[in-house]
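Novice: All I have is the shape, not the residue letters:
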């Protein structure tokens, strides 16, 4: 699983001009699922994301997690995170998981985040044409891939 985690002051996702998920301070997490990903990856990532110390403490040092600041999370599926661009100009998505694998794993990932944070996690709509709006705070953007756990 590959994620792009962005610290935000606000974020929202809409489908057909209707906002379906919206947060204030917290994290927007874009998640791409690969054919070889498992529930173990979802659990590892959710724990890592919830405990990332990327929010400022009282002294302006990034020393607090989304849990510490009582922040929210918005998770949006994004298969394009697995784009291969080595050959030609049209990206290949051959390693992105098909819906029969990625939908249950995406839902499990959201559940893991909810269990880890004790809060409801807002989401986009899997497979839909979504519009994402956010205000990146910092900017702080972290990229993680479960293939690089070790």
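Specialist: Noted; the coordinates are in hand. This structure is a prediction, so every number in the text was calculated from the model and none was measured. Numbering: from 1, shown residues only.

Novice: only C-alpha atoms for contact and neighbour calcs from this point on.
Specialist: OK.

Novice: Near residue 48, how many other residues are there?
Specialist: Using other C-alpha atoms under 10 Å, residue 48 is surrounded by 15 other residues.

Novice: what separates it from residue 100, distance-wise?
Specialist: Distance of residue 48 to residue 100, computed by C-alpha to C-alpha, to the nearest Å: 26 Å.

Novice: now do residue 110
Specialist: Taking C-alpha to C-alpha, one finds residue 110 at 16 Å from residue 100.

Novice: take a look at this one as well, against the first:
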């Protein structure tokens, strides 16, 4: 799975002018399921998101996790993170999971996040969304969780 984590002071997602998800300080995470991804990759991605120490402590050092600061988590599906731009000028998206598989994994990720974290909001899968954010820092971190190797 591919994601881009953005530490925010506030973020919201609108669909057709209506806010469908909003948080105060926390993480806005753009998420893309790739072909071959499973719930195992979603679990590993979520664990990393919740525990990544990218929030400032009292001394101003990035030393605290989302869980430790009690920030919000806004998850937004974005298949374009799987863009292949290696040839030509039009990106290809063949590495993105098929829409049904992508929705299933995104829904699973949201369900698991809500079980582990108190403030979880989302965008709307496959919708034309407008994402508004105030990036804090700015801190923007790409994160890719590759499928685990099969046991030998």
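Specialist: Arrived safely. Keep in mind it's a predicted model, so treat the numbers as computed, not measured.

Novice: got the contact list for the longest strand belonging to structure 2?
Specialist: Longest strand in structure 2, counting residues (DSSP state E): strand 129-144. Contact with strand 129-144 of structure 2 is made by 1-16, 45, 54, 123, as judged by C-alpha atoms under 8 Å, 6 or more residues apart in numbering.

Novice: can you do 6 Å?
Specialist: By C-alpha atoms under 6 Å, 6 or more residues apart in numbering, the surrounding residues in contact with strand 129-144 of structure 2 are 1-15.

Novice: And it against structure 1, how far off on average?
Specialist: Its aligned residues in structure 1 lie a mean 0.5 Å from strand 129-144 of structure 2 after superposition (mean C-alpha distance after the TM-score superposition for structure 1).

Novice: list the buried ones in stretch 132-146 of structure 2?
Specialist: The neighbour-count check on stretch 132-146 of structure 2 (16 or more other C-alpha atoms under 10 Å) flags 133-136, 140, 143, 145 as buried.

Novice: and which of those is nearest to residue 75 of structure 2?
Specialist: Comparing the buried residues of stretch 132-146 of structure 2 against residue 75 of structure 2 with C-alpha to C-alpha places residue 133 closest, at 12.7 Å.

Novice: if I look at that closest one, how far off is residue 10 of structure 2?
Specialist: 6 Å.

Novice: go on, residue 95 of structure 2?
Specialist: Taking C-alpha to C-alpha, one finds residue 95 of structure 2 at 31 Å from residue 10 of structure 2.

Novice: just residue 128 of structure 2 next, same as before
Specialist: Counting by C-alpha to C-alpha - residue 128 of structure 2 and residue 10 of structure 2 are separated by 20 Å.
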